[in-house]
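>>> Prediction below, plus the sequence it came from.
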Amino acid sequence: MDYYDYFRVKPGSKLDLNKFDPVCKDLHDDSDLAEAEMQRLRDRLRELQYSMYAERKRSVLIVLQGRDAAGKDGTIRHVFRAMNPQGCRVFSFKVPSKEEAEHDFLWRHHRVTPGLGHIAVFNRSHYEEVLVQRVHNMVPKEVWKKRYDEINNFEQMLANNSTHILKFYLHIDPEEQLERFKKRLESPHKYWKISDADYSERPYWDDYTKAYEDALTKCSTDYAPWFTIPSNRKWFRNYVVLKILIAAFESFHISMPETTVDLDAIRRLYHQEKKKENGG
């Protein structure tokens, strides 16, 4: 199945998240089989990253968005562990610092976009400016409405400079979110994740739904597509993200660079050193 196309938000399309199934059991219902395949997919992703790092002709920006407990951290832990950290960095965006707040809203994101050969993963992103700021009326409507075009222009500029952009919205329903909040209360090693905001944000569920629908439909483009990922089942979420990443990376047609040295001369040097080592 072509997961890339199936879960991609088509440019210009309408999206109704209330009708989007966060489980999608009809697509895959065997976690054991998926886990076996995921190891193969991680190995393939590692190979592709290695080639891209060596090629140094492109970079990749991966955006993860979702409601509280949607699984952004879990996706990073289970999917991106395949990556060599030498070429992949994760950036988490919290409340802007004083310095960040003194610049335009894209400044703090632009300064950490990936260079050639590298991958950057944004755990939350510049889209917070049309999500939380919109829902809580932190800026006037005439301000956040302009940001869709500003975001599209920003992403177009990155794409024009050899950055591939892949954006994932991790979709869960309110019942699953509450169940995950319960597990945080039951697991001491998850206490650190608990926040008052977990519960204070729930009354705004419908407002966030509308904000996400607008962000995904207005800002899913051919050069920076959004993917809506069913995330109630964590293993399936990871599986789908991996499949989409593999499809995207393979479409880049990455090639290993040609050597810049005289291999015959290097081989002669090697054999000379080996001969010395053997006492010859």
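Great, that's in hand. Everything numeric here is computed off the predicted structure, so don't read it as measured data.

>>> from here on, contacts and neighbour counts on C-alpha atoms
OK.

>>> give the contact list for residue 247.
Neighbouring residues of residue 247 by C-alpha atoms under 8 Å, 6 or more residues apart in numbering: residue 4.

>>> can you check residue 17 too?
209, 213.

>>> gap between it and residue 162?
31 Å (C-alpha to C-alpha, to the nearest Å).

>>> Show me the strands in this protein, by range?
Ranges of strands within the chain are 59-66, 88-92, 119-123, 163-171, 226-230, based on DSSP state E.

>>> Please identify the most buried of those strands.
Among these, judged by mean count of other C-alpha atoms under 10 Å, the one packed with the most neighbours on average is strand 226-230 (a mean of 25).

>>> Touching it from outside, list them.
Under C-alpha under 8 Å, 6+ apart, the answer for strand 226-230 is 4, 7-9, 21-24, 166-172, 216, 219-220, 236-237, 240-241.

>>> Tell me which entries of the residues you listed lie within helices.
The members of the contacts of strand 226-230 that map onto helices under DSSP state H are 4, 7, 216, 236-237, 240-241.

>>> Burial check on the residue nearest to residue 144 when sequence neighbours are not counted, number of neighbours?
With sequence-adjacent residues excluded and distances taken as C-alpha to C-alpha, 6 or more residues apart in numbering, residue 144 is closest to residue 130, at 5.8 Å. Neighbourhood size, residue 130 [other C-alpha atoms under 10 Å]: 23.

>>> List the residues that contact residue 130.
144-145, 147-148, 211, 215.

>>> So how do I select the buried members of those residues in ChimeraX?
Per 16 or more other C-alpha atoms under 10 Å, the buried members of the contacts of residue 130 correspond to this ChimeraX selection:
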select :144,147,148,211,215
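
>>> Put this next to the previous one:
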Amino acid sequence: MKSFKPYCIGAKRSLGDINPADTYFKLKNKQAELQRLEELAVELDGLQNILYAEHQRKVLLVLQGLDTSGKDGTIRWVFSRTSPLGVRVAAFKAPSEIEKARDFLWRCHMVVPGTGELAVWNRSHYEDVLVPVVEGWIDAAETQRRYAHINNFERLLVETGTTVIKCMLHISKEEQKKRLQDRLDDPDKHWKFSIGDLHTRSQWDDYQRAYAAMLQATSTSHAPWYVIPADNKRHRNLMIAQLLNSRLRAMKLQMPSADPALKDVVID
């Protein structure tokens, strides 16, 4: 299996080293890609079922990326065969007045995965070291404090039984333009388009710098960042499915032992 190391942020790897148009899988055609994704989705369903039955550990998948990078599409395809019983999706939007009145991690604690659960965060606590930085709402000292808080928060999760998998969906400016235009051209996709998307796009370079700094500051040994090339939607989905399955397999999940009392049960 091809290593994910080239896509993992570290001392020798940064956002600028990764091409948004890169393809991790070298499959021969679209049909082969869809077939492989189906296989991975079915395997994920089985792994999630054992995680839920084992009821000892937790998994958190963080999906972070700019508009149109494909967070919704990733969830739709990667979890297309997974039972909803043990998977919970939380979408992080602009904080409410209630949330802004508390520390920035307050709303995150309420949606961390429970035992046996796989949680998916569509955007995340990382919004609070991206948007405020680009908009100039917090200074450099506060940004560094938030990085430290995030690293400690994730260490807490890991040390209490959570496997944290963080994926930044890396899209090019050219591909984002195509996808935004597609939303404008198709009436059935108008609901996906917001004028605010254009404001964010006008700050493209600022966001690239904010992402690069955030990735370097918060990719840790206990919760590393993976940058997922997102210009190709199928390869984006395939890569995240493969990564998630690999991490779940590495957990060596086990079905719980049967209750000895069951051997004497007779159903009339």
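All right, it came through fine. What you are looking at is a predicted structure, and each value in this text was computed from that prediction instead of being measured.

>>> just to revisit the earlier point, just the closest of the contacts of residue 130 of the first structure to residue 112 of the first structure, please.
residue 147 (19.4 Å; C-alpha to C-alpha).

>>> about what we covered before: filter the contacts of strand 226-230 of the first structure down to just the buried residues.
4, 7-9, 22-23, 166-172, 216, 219-220, 236-237, 240-241.

>>> Can you tell me the centre-most residue of the second structure?
For the second structure, the residue sitting closest to the mean C-alpha position, by C-alpha atoms, centre = their mean, is residue 63 at 2.3 Å.

>>> Go ahead and confirm that one touches residue 71.
Yes. Using C-alpha atoms under 8 Å, residue 63 of the second structure makes contact with residue 71 at a distance of 6.2 Å.

>>> list residues touching both of those two?
Common neighbours of residue 63 of the second structure and residue 71 (C-alpha under 8 Å, 6+ apart) are 122-123, 169.

>>> Between the residues you listed, which sits nearest residue 136 of the second structure?
residue 123 (19.9 Å).

>>> where does that closest one sit relative to residue 43 of the second structure, distance-wise?
In terms of C-alpha to C-alpha, residue 123 of the second structure sits 25 Å off from residue 43 of the second structure.

>>> Including distance to residue 275 of the first structure, could the contacts of residue 130 of the first structure go into CSV?
Below are the contacts of residue 130 of the first structure laid out as CSV (distance: C-alpha to C-alpha, whole Å):
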residue, distance to residue 275 of the first structure
144, 69
145, 71
147, 66
148, 65
211, 69
215, 65
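
>>> Need the counterpart of residue 156 of the first structure in the second structure.
Using TM-score structural alignment as the criterion, residue 156 of the first structure maps onto residue 155 of the second structure.

>>> So what's the residue count around the closest residue to that match other than its chain neighbours?
Ranked by C-alpha to C-alpha, 6+ apart and with sequence neighbours excluded, the top spatial neighbour of residue 155 of the second structure is residue 222, at 6.6 Å. Residue 222 of the second structure is flanked by 16 other residues according to other C-alpha under 10 Å.

>>> can you pull out the helices in the stretch 151-268 of the second structure?
173-185, 195-202, 204-218, 233-250 (DSSP state H, counting those that start in this stretch).

>>> Deepest-packed of those, please.
helix 233-250 (a mean of 19).

>>> That one vs strand 58-65, what angle?
Interaxial angle, helix 233-250 of the second structure versus strand 58-65 (axes from the mean of the first three to the mean of the last three C-alpha atoms, to 10 degrees): 160 degrees.

>>> Mean distance between helix 233-250 of the second structure and the first structure after superposition?
Following the fit onto the first structure, the mean deviation recorded for helix 233-250 of the second structure is 0.5 Å by mean C-alpha distance after the TM-score superposition for the first structure.
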